[in-house]
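# Below: sequence and its predicted model.
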Amino acid sequence: RETARQAARESITLLKNQDDILPLPSGAKVLVTGPNANSMRTLNGGWTYTWQGDRTDQFVSDELTIVEALQNTLGEANVRYAEGVRYTPGAQYWADELVDLGAVRRAAVGVDYIVLCLGENSYTEKPGDLNSLMLSENQQDLAEVAITTGKPVILVLNEGRPRIITNLEREMDAVLQLYLPGNHGGEALAEILTGATNPSGKLPYTYPRHVNDLIPYHHKFSENVPHNDGNEYLDPFFNPLYEFGHGLSYTTFAYSGLSVKASENSPNGELTVKVTVANTGDRDGAEVVQLYSTDVVATITPSVKRLRAFEKIKLAAGTSQEVSFTLPISAMSFINRTGESVLEAGEFIINVGDQQETFELQ
């Protein structure tokens, strides 16, 4: 259980934290609302216990949902719950229904924050297909109610794929991606919201800004071209809501001293990449150090960048650590027009954090 709990702690991703509204202060009074707030089914996947997950609750009666975990952490007197929207029992996984939005407005009176839990019900395989990544109209209506209360809104996304939140995101004070964290996701979220755990998760995909704007992080320069005027769903350039690898912390990290050295300048050589990472904030934290490479010129259009290595390190406040990666030069190869793996001479850019160095392969 502790392994599952730790996996949830380390994967939950803080996407937005406006004015450092999180973590919640001691004694905070919160309203928890949304169809994912009090469900163990949504915390798990469509194959965790039963196909589609519709009988998950039969197996997890001793585990805590999001609202239960927050009540356990903050105290029941400090946590109110109003459903707002529920997934329709016995219906298709995407079906939901409004549940007294007026009760949500009334429950918001006297609280300090609203924790808005939106996303998806569990699904898997072909039945999980859908026609649009937009959140349901009912969930969007609930979000608007939360916004109009004037209370700070913390959006918690419990979903297996990135649902479009662009119009809502700008109104949110904080956004967290819970993914499908399993039985201990509610507890892990409560720890993060209250500051007992410092978030360290990073996005494993590019979070799209619009429904039809699904461009991966390793897209090619040739895909950065303008589209027809008037199409609001297609941005003229790569412009995701959140980039691959994005994730915030309650502390800050600084990168310095990037160096790139080759054991030999040939396809048989290795690159040793070193960088120093410092925790410049006042909280202990963990950082995922990510190494990317870019092939500047190739016989086919190269990717903008490619993730080559990563390592998560833990740093106490005010400390630093040198991180070293060993990368085979042959890893810079690509598949050419005839389907062969080739490595071409030329300039490569190595990026780690905000640091950049070049390497010239002879």
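Received the coordinates, thanks. The model shown is predicted, which means the values in this text are computed figures rather than measured ones.

# hey, let's count contacts and neighbours off CA atoms from now on
OK.

# And the helices in the stretch 251-362 of the chain?
Here the stretch 251-362 of the chain has no helices by DSSP state H, counting those that start in this stretch.

# Only the buried residues of the longest helix along the chain, if you could.
Ranked by residue count, the top helix of the chain under DSSP state H comes out as helix 137-148. For helix 137-148, a neighbour-count test (16 or more other C-alpha atoms under 10 Å) marks 138, 139, 140, 142, 143, 145, 146, 147 as buried.

# Let me know the closest of those residues to residue 124.
Distance to residue 124, by C-alpha to C-alpha, is smallest for residue 139 among these, at 21.2 Å.

# tell me the contacts of the closest one?
34, 85, 118 (C-alpha atoms under 8 Å, 6 or more residues apart in numbering).

# hold the first one in mind and look at this next one:
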Amino acid sequence: MTKYSAKHFLTFLFFCNALCFIGQDQIDLLIEKMTVEQKVGQMTQINLGFLSSSVDQHDGKVKQIDNEKLKRAIENYHVGSILNTAGTAYSIEKWHRILTQIQDIALATPLEIPVLYGIDAIHGVTYTKGSTLFPHNIGLAATRNPIIANQIAAATAKETRASGLRWNFDPVLDVGRNPLWPRFCETFGEDPFLVSTLGTELIKGYEQDGLSEKTAVASCMKHFIGYSDPKSGKDRTEAYISDITLWQKHIPSFKAAIDAGASTVMINSSMINDVPVHGSYKLLTELLRNKLGFKGMIVTDWEDIIRLHSRHKIAATPREAVKIAIDAGIDMSMVPNSFSFCEHLIDLVKSGEVSEDRIDASVKRILVLKKDLGLFDEPYPEKDAVQNFGLQEYQSLALNSARESMVLLKNEGDVLPLPKNKRYLLLGPGANCLSALNGCWSYSWQGDKEDVYPNTSKTILDVFQERFGDEQVMCDVKRDYSDATNFNINFSDEEISNVDYVILFLGENAYAESPGNIDDLTLDQNQIDLAKRAIALDKKIILVLIQGRPRIINDFSENIDGIVNAFLPGSMGAQAIVDVLFGDFNPSGTLPFTYPAYSGDLLTYDHKNLSAMVRTAPNKKTYGGYHPAFKFGDGLSYSDFVISNFKLSADTINVDEKIQISFQLKNNSERDGTKNIDVFIKDHYASLAPDVRNLKYFTKVSLKAGAQKEVRIDLDKNDLFFFNSKGEKLLEEGSFSVFVEEQNATFYLNK
């Protein structure tokens, strides 16, 4: 049997397996029949725009697929995967036409191997018109609600699969250690336990029905590893992370995801300790595969193999860059706009510099993923999956998750909730902007195109006008976030004299990746100036922050009566914000990061004791210490919760025993409410300098007005260990303290 009679071989296999269910053995036999060129093609991922005959240079939108270019990619280069980026959203019908066109060509080739399509569906289905957009991960982390995280992923999986797409480049499991980083909003914040817990729920939500089901997609944990802590704060720039910090802060979320069954992983575009991750055998093979036990497929990020040559300068030629990446452990290259990867890798294999066995291993992982996703069984878009798109329950989920994500940071004199019978002046660019509410990956890469949002989308001004009418609402904010008039107060003194409350909507417009790089976390000067002018009106003033990272507001926050951090709340964000402002929803969100007071003071809550030391100079002036604007876990409620009778079940425990925390939680108010409970552990002394505290557990408790409840929480040795530089777990005898807000108690661990 020749290599190119594989089509007949496959036909025989399919006949023997009546429903086209291909097993592992058949995949091995298929690989044996493939040429080097066909194998390398399976390892190649091309951007849809590269295959089009018409691309709008302004928005990157693919106007028409060039069938000849598509045939060349699949027939000549045997390309196994395609992705769409940088464009705007398509209808389901258009997605189905595109995917059918692709698979028609793929199934007409000798091997009939279907193409795997990958997409970024980061907080909902980014590139499908009418999809539901949920809060970004940074807001989702504020909910402290794993159930909602799972439900959002399940809904996103259904709408993605309904679009005909089966591989989602999500979740982001990078730990947000540097708030300057422009992808901070895509993280679950600064704590590894919080990231691990919510990240695994996303993976389960994407994959839990089984990849072949019409309600599931393959997840892609990203970006392994250390991407989110660049020294400069800029996207795709170098990080310097010790092995201890890597194990204690960055690896746990990926290990948890692997244990949860993540199918694929995408790699950090940058470098750690001067070693580009895409070229690191130590990180990709020794750590990810051998030590962490990842069995799935490894894909690069955008153009990151050739960048080993063009940016990182560790490869003298593009060909050498391909060899380095393949030797490191890469399975699939997101090339994405050329066939250079194919050409170089084919040459490397034929010259003997890369073994065919090495690429066989990658091809097998790719084909197994296609099999698991049901592509060999049904390669075309599944028409009956469309019934899972656009359900009302997704809108309800979007509203509920957005409400739960809101964090009330300040409420002087109980200015909130607002009365509903007053007059309100809305100021600031966020008051009338859809892109600000939704952020990046919202019907386009940057999310900043107002005209691509569904007609049913509502700005905050829209919701105010619906609920209160023009008689109660004054606002002259334009839809264009950057319009110069949005930073002025465009009303006369007489008009303003009738206003009871001023509500400022400040923060950031949408951005993604490198276009979001900034040099300073301080809020833009035009917004600071607007805030100061608003304060000078001498009205009760509320600040709503719509932002993907903590922009510093120290210049004026002292004179603000109420502050709500809304993050990037998604499709139903405007409704959620107004619900919280007027008390239709009692806020319960808590910060998933430390909100800095100064741009040069970016300590995370889990810093070392040394970082928090306060020193006194000879002139008696103190300096140093930990002084954020708001702490990790801060978040107020319209209810008054009181914790009392805090105690532990024992003063001393042995290593295999549990210890139970118990306390009374009372809602000492006339309003029903929900309290987020964060439980922290402090290790008093250890062989490696311990953090001041670490989050080990969180939960939510809902109480009726005046009600109380005993809360019991069990902890064990898994909450007490730490990692050394080799990734070994160390559990040491000694004293530990447990904290819930200001309540704490201490116990001793015997080994």
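Structure received. Note that the structure is a prediction, hence the values are computed from the model and not measured.

# Any idea what the TM-score is?
Aligned and superposed, the two chains score 0.91 in TM-score terms (TM-score structural alignment, normalised by the length of the first structure); 351 aligned residues with a C-alpha RMSD of 2.3 Å.

# Tell me the most packed of the contacts of residue 139 of the first structure, by neighbour count.
residue 34 (28 neighbours; other C-alpha atoms under 10 Å).

# Quick check: closest non-adjacent residue to that one.
Leaving out its chain neighbours, the residue that sits closest to residue 34 of the first structure by C-alpha to C-alpha, 6 or more residues apart in numbering is residue 117, at 4.7 Å.

# Next, work out how far apart the one you found and residue 37 of the first structure are.
5 Å (C-alpha to C-alpha, to the nearest Å).

# And the strands in the stretch 251-362 of the first structure?
If DSSP state E, counting those that start in this stretch is used as the criterion, the strands of the stretch 251-362 of the first structure fall at 253-262, 270-279, 285-295, 306-315, 320-328, 334-335, 341-342, 346-352, 355-361.

# Give me the range in the second structure that the longest one lines up against.
Per TM-score structural alignment, the counterpart of strand 285-295 of the first structure in the second structure is residues 673-683.

# what's the average distance of the matching stretch to the first structure?
With mean C-alpha distance after the TM-score superposition for the first structure, stretch 673-683 of the second structure departs from the first structure by a mean of 0.8 Å once superposed.

# What lies in contact with that stretch?
Counting by C-alpha under 8 Å, 6+ apart, 143-144, 586-590, 633, 637-639, 641, 667, 690-705, 719-720, 734-741 sit against stretch 673-683 of the second structure.

# For that stretch, what is the distance to the chain centroid?
23 Å (C-alpha atoms, centre = their mean, to the nearest Å).

# what's the answer for stretch 667-683 of the second structure, then?
Distance, centroid of stretch 667-683 of the second structure to centroid of chain: 26 Å (C-alpha atoms, centre = their mean).

# Then stretch 630-647 of the second structure?
27 Å.

# Over to stretch 721-736 of the second structure?
29 Å.

# go on, stretch 587-596 of the second structure?
16 Å.

# what's the matching range in the first structure for that stretch?
Using TM-score structural alignment, stretch 587-596 of the second structure pairs with 199-208 in the first structure.

# what does stretch 206-215 of the second structure give?
Per TM-score structural alignment, stretch 206-215 of the second structure has no counterpart in the first structure.

# just stretch 67-76 of the second structure next, same as before
On the first structure, no counterpart of stretch 67-76 of the second structure exists by TM-score structural alignment.

# So what does residue 108 of the first structure match up with in the second structure?
In the second structure, residue 108 of the first structure lands on residue 496 (TM-score structural alignment).

# Please identify the helix or strand for its match.
Secondary-structure assignment from DSSP states H and E places residue 496 of the second structure in helix 493-497.

# Show me what counts as buried in that helix.
residue 496.

# After it, heading C-terminal, what element do we hit next?
That would be, after helix 493-497 of the second structure and using DSSP H and E, strand 501-507.

# Against which helices or strands is that next one packed?
Here strand 501-507 of the second structure touches strand 424-427, helix 525-535, strand 540-546, going by 3 or more C-alpha pairs under 8 Å, 6 or more residues apart in numbering; DSSP states H and E.

# Any chance of TSV for these, columns distance to residue 309 of the second structure?
Shown next, in TSV, are those (distance: least, C-alpha to C-alpha, whole Å):
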stretch	distance to residue 309 of the second structure
strand 424-427	48
helix 525-535	39
strand 540-546	39
